[in-house]
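Asks: what's the 3D shape of this:
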Amino acid sequence: MIDDDILTFLRKSIAKNEAEAQKILAEERQKRLDKLLSDSGLGKKFRKRTFSTFKVTKDNHVALTAAQNFINEFPNGKGLLLTGPVGTGKTHIAAAIANELIKQFYTVIFRNVVDIISLIVSTYHQSEKTILEIINTFTKADLLIIDDLGKEKMTEHTSTVLYQIINKIYEDEKPIIITTNFTSEKLEQNLGERGNAIVSRITEMCRPIVLSGRDWRLKNASS
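Replies: Purely as a prediction, here's the structure:
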């Protein structure tokens, strides 16, 4: 029969080891989350965007519901095309989705279209491999979010590369999220040579969600 003091010692040792193991697991979990956030491209401002901080109104409640359904169905289901005037919460919703999925350890890339264009342009006069690396960067993640699509007009080259990125995601049957201030017709014009093909792919891949109402930023500034 084992002495009571020995049993007590063993129990304490086991409890201590379990506590240490839980601490190590928590630290590793946080490291993974920090790495996913760092790789996502979300800036500090957008890392604070959540569903709970989203200002729900009669003009945008449908978008919030669609975003929550997107999370519940991920990685299945359609992507989202968030459209509407400036300052109505499109980027907030997209960033909130990114943050929520990262918490579930999915890989997410969040980029403004201007940054994507700049990266493509930086490959001019370089090897074709560099272009392929850029395409791979944006398509290997579980989710790509492109913010402000159509904000900057595209050349034939940037339009073609953007189409290749979106088409690869289409072929891999992954979802995508797009935010834009423009109608489909205006998007086609701003997206250049492959504008029609890009918009066609997005239309097939995404559920359109319209956010309307006043610009939050102007409203807050005047209040």
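Asks: For the rest of this, base every contact and every neighbour count on C-alpha atoms.
Replies: Will do.
Asks: can you give me the end-to-end distance of stretch 211-220?
Replies: Start and end residues of stretch 211-220 are separated by 18 Å (CA to CA, to the nearest Å).
Asks: Now tell me what touches it from outside.
Replies: Residues outside stretch 211-220 that contact it (CA atoms under 8 Å, 6 or more residues apart in numbering): Asp59, Asn60, Ala63, Leu82, Thr83, Gly84, Pro85, Val86, Gly87, Thr88, Gly89, Lys90.
Asks: same deal with stretch 150-165?
Replies: 113-114, 117, 120-121, 131, 135-136, 138-139, 180-182, 186-187, 189-195, 197-198.
Asks: List the buried residues of it.
Replies: Under the neighbour-count criterion of 16 or more other CA atoms under 10 Å, stretch 150-165 has 150-151, 153-154, 157-165 buried.
Asks: same question, stretch 42-52
Replies: In stretch 42-52, counting by 16+ other CA under 10 Å, buried: Leu42, Phe46, Arg47, Arg49, Thr50, Phe51.
Asks: which other residues reach that stretch?
Replies: Leu64, His92, Ile93, Ala95, Ala96, Ile97, Asn99, Glu100, Ile109, Phe110, Arg111.
Asks: So for the longest helix seen in the chain, what gets flagged as buried?
Replies: When the chain is parsed with DSSP state H, its longest helix is helix 4-40. Counting neighbours by 16+ other CA under 10 Å, one finds that the buried residues in helix 4-40 are Leu33, Leu36, Leu37, Ser40.
Asks: Let's compare: structure for the following, please.
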Amino acid sequence: MKSFQQQLADLGKRLGKNTNSLSESISEVPNYSERRKQYDAQANNDIAKLQLETKQARIQALYGASELNESWTFDRLIEDSADVKEAISIAQAFIGAHSDPSWRNSRAHMMIFYGDYGRGKSHIAGAIAHQLIQQFEITVLYRQLQTLLELRFFSYDYQAEDKASMKFREISKQLLDVDLLILDEVCVNQTILKQSAQSWLGSLLRQRCADNKNCILITNHHFNDLPKALGTYCFESIKEYETYKVQFQGPSRRGSHEEPDELSSKSGYQPNQF
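Replies: Okay, here's the model as predicted:
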């Protein structure tokens, strides 16, 4: 049986071609394994680029749905007091725990930020949300409780043309579905939430807890006053979570004003579970 080179030579003679030039041109063509490596490398680069673009699009979509303040990031925090530094340390530990699937799936977790106005509570909560979105693509929703309660109140006017009831149903679904719900200004300017609001908030927190959904509550009330301010049912719902309380008592970032005796009488705080 003739070899491939002999068959090539015979074919060249019939065609009147120089068999040496044919052999040289064939030898210059990359073999299959080399071509395959080139194609695989290009395909992997294209896939990596597409994955990155898709992830960036998902993250931007998460930011758009969260309604977070863009300036609430860790690099813009002013670490000018011990309580802020301690809160940042706790926040980073909370973020880092999300890398453990067993922690995320074990039960619902809640952080309660409390203290006077302008202490950085909302900023740190927002910084946590920003990093969770970037690092773990966590779904986040930031809302002021009073705004939700007002929308809930107006949703009962079924003859209104502003579609408040439809908006409230849509928001209610978001409140239950997001991985991290941040409720700011809890019980703001109120000594006690109205009983209907207590029941609604308590039910919301219980449903989220049952689904292992995490929360951050931000309030100007002292922690010891929350059982009275939120009501027994609502506060018992909070206690269903793996709950951490973080007190803010450093200097105000909104200008000087009189400090409540209850907060100004202490020089620091010790975050803990209850």
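Asks: Show me what the longest helix of the first structure packs onto, helices and strands only.
Replies: Helices and strands touching helix 4-40 of the first structure, by 3 or more CA pairs under 8 Å, 6 or more residues apart in numbering; DSSP states H and E, are helix 90-103, strand 108-112.
Asks: The longest one: how far from the chain's middle?
Replies: What it means is helix 90-103 of the first structure. With CA atoms, centre = their mean, to the nearest Å as the basis, helix 90-103 of the first structure stands 6 Å off its chain's centre.
Asks: Check the last one too.
Replies: With CA atoms, centre = their mean as the basis, strand 108-112 of the first structure stands 5 Å off its chain's centre.
Asks: and what of stretch 200-209 of the first structure?
Replies: For stretch 200-209 of the first structure, the distance to the chain centre is 16 Å (CA atoms, centre = their mean).
Asks: Equivalent analysis for stretch 114-125 of the first structure, please.
Replies: Remark: stretch 114-125 of the first structure is offset 20 Å from the chain centroid, using CA atoms, centre = their mean.
Asks: now do stretch 126-146 of the first structure
Replies: When distances are taken as CA atoms, centre = their mean, stretch 126-146 of the first structure is centred 15 Å away from the chain's centroid.
Asks: Repeat that for stretch 68-86 of the first structure.
Replies: 10 Å.
Asks: Out of the buried residues of stretch 150-165 of the first structure, give me the two with the largest separation.
Replies: Using CA to CA, the two most remote members of these are Lys151 and Gln164, lying 19.0 Å apart.
Asks: ok now do the counterpart of Gln207 of the second structure in the first structure, which residues does it touch?
Replies: Matched by TM-score structural alignment, Gln207 of the second structure corresponds to Lys168 in the first structure. Contacts for Lys168 of the first structure (CA under 8 Å, 6+ apart) come out as Thr139.
Asks: Just say helix, strand or coil for Lys168 of the first structure.
Replies: Of the three states, Lys168 of the first structure takes helix under DSSP: H, G, I helix; E, B strand; the rest coil.
Asks: For Leu151 of the second structure, what is the corresponding residue in the first structure?
Replies: Per TM-score structural alignment, Leu151 of the second structure is aligned with Leu119.
Asks: And the nearest residue to that match once chain neighbours are set aside, how far from Leu211 of the first structure?
Replies: Once flanking residues are discounted, Leu119 of the first structure sits nearest to Ile134: 7.8 Å by CA to CA, 6 or more residues apart in numbering. Separation of Ile134 of the first structure from Leu211 of the first structure (CA to CA): 31 Å.
Asks: which of the two has more neighbours?
Replies: Using other CA atoms under 10 Å, the more surrounded residue of Ile134 of the first structure and Leu211 is Leu211, with 24 against 16.
Asks: Please pull up the equivalent of the more buried one in the second structure.
Replies: Under the alignment by TM-score structural alignment, Leu211 of the first structure pairs with Phe248 in the second structure.
Asks: Kindly report the same for Leu81 of the first structure.
Replies: Aligning on TM-score structural alignment places Leu81 of the first structure opposite Ile112 in the second structure.
Asks: what's the helix or strand for its match?
Replies: Counting by DSSP states H and E, the element that carries Ile112 of the second structure is strand 109-115.
Asks: Look at the match of Leu81 of the first structure and say how many residues are nearby.
Replies: By the criterion of other CA under 10 Å, Ile112 of the second structure has 20 neighbours.
Asks: in a helix, that's where Tyr106 of the first structure is, yeah?
Replies: No - counting by three-state DSSP, Tyr106 of the first structure is not part of a helix but coil.
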